[in-house]
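Asker: no letters, just coordinates:
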């Protein structure tokens, strides 16, 4: 039983072309440059953040005033859920210190990001497509100074992009008790 494409109409012909364009076209980064489409087996973004979900925030990172020593002094507050008590730690690097468990590991993660020229506290770009995978109710805020720049960032696990941001800085958030 053979069907003619003319009987299916123009929509049936357009769909494979749209799928191919999306697969080959990739996505745009926050700076407008294009990235290649993810390889098979990688996490594929499907839509933007859930409507009504507050966007993650981070203040623009301004350089420290000239003459001040670049350093890291952060306050990290984590909640396992909206109803749980917050857990707060401090972190300093150069020298490593504060109340954060595994402070040395956290400072190493931050130093690696700085060496790559990355801002680990930058929010997900507003036009970034993210998978709608819920990672849990955890939230965190990080305030203070990183590498001589002001930081005021929030983190959550409400979609794939936010789960990735959380994972990149997991050493800052410590282990959380199970949600009750």
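Answerer: Ah, there it is. Because the structure is a prediction, the values reported are computed rather than measured.

Asker: rest of the way, CA atoms for contacts and neighbours
Answerer: Noted.

Asker: ok, and for stretch 159-172, which residues are buried?
Answerer: Neighbour-count burial for stretch 159-172, counted by 16 or more other CA atoms under 10 Å, picks out 159-163, 165-166, 169, 171-172.

Asker: take a look at this one as well, against the first:
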């Protein structure tokens, strides 16, 4: 339904733009009026909030079931992610302003000047690409020190629980 509506709007716009030059041939240009097109966005939910569409790639986690490439869509939850609803719920928590995560971006890298414990959390790596709340995401994760481990754990269950 949504696709048909978008295609109809695009086709109508194409027909109108092709007819406008012929209509203007003898009378001059038509005034341009700013008319917003009410096209539904493929990246918005029914309530107007931005959808999430992410690709999660996990490797070397030590768990063959956790390793792999997963698609995660939210609003509604879906894709090939093994716990899509829980992952979407976790991401939605970052969108809610609270004292713990006000304005938090779970994909932001650890600051270069951060003081991190020198502990090794395993060789697991992950990369998340796509869009979250209308923003482009391209983030890499590992477990090479305390800060990176905490960053990984903050995104569970989007990222798997590894030890």
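Answerer: Here it is on my side, so go on. Remember, it's a predicted structure, so these values are computed and weren't measured experimentally.

Asker: mind checking the TM-score on these two?
Answerer: Once superposed, chain against chain, the TM-score is 0.62 (TM-score structural alignment, normalised by the length of the second structure); 110 aligned residues with a CA RMSD of 2.3 Å.

Asker: picking that back up, show me which of the buried residues of stretch 159-172 of the first structure is closest to residue 97 of the first structure.
Answerer: Proximity of those to residue 97 of the first structure (CA to CA) peaks at residue 172, which lies at 12.7 Å.

Asker: what about that closest one, which helix or strand?
Answerer: Using DSSP states H and E, residue 172 of the first structure maps to helix 170-173.

Asker: what stretch of the second structure does that helix fall on?
Answerer: Aligning helix 170-173 of the first structure against the second structure (TM-score structural alignment) gives residues 156-159.

Asker: ok, and what's touching the matching stretch?
Answerer: Contacts with stretch 156-159 of the second structure, where a contact means CA atoms under 8 Å, 6 or more residues apart in numbering, come from 56, 58, 83-84, 86-88, 90-91, 126, 152-153.

Asker: need those in TSV with secondary structure and distance to residue 44 of the second structure, can you?
Answerer: Output for the contacts of stretch 156-159 of the second structure, formatted as TSV (DSSP: H, G, I helix; E, B strand; the rest coil; distance: CA to CA, whole Å):
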residue	secondary structure	distance to residue 44 of the second structure
56	strand	20
58	strand	27
83	coil	21
84	helix	18
86	helix	20
87	helix	18
88	helix	15
90	helix	19
91	helix	16
126	strand	26
152	helix	27
153	helix	28
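
Asker: ranking by neighbours, what's the top pick from the residues you listed?
Answerer: Within the contacts of stretch 156-159 of the second structure, residue 152 tops the neighbour count with 25 neighbours, counted by other CA atoms under 10 Å.

Asker: nearest spatial neighbour of it, skipping sequence neighbours?
Answerer: residue 141 (6.5 Å; CA to CA, 6 or more residues apart in numbering).
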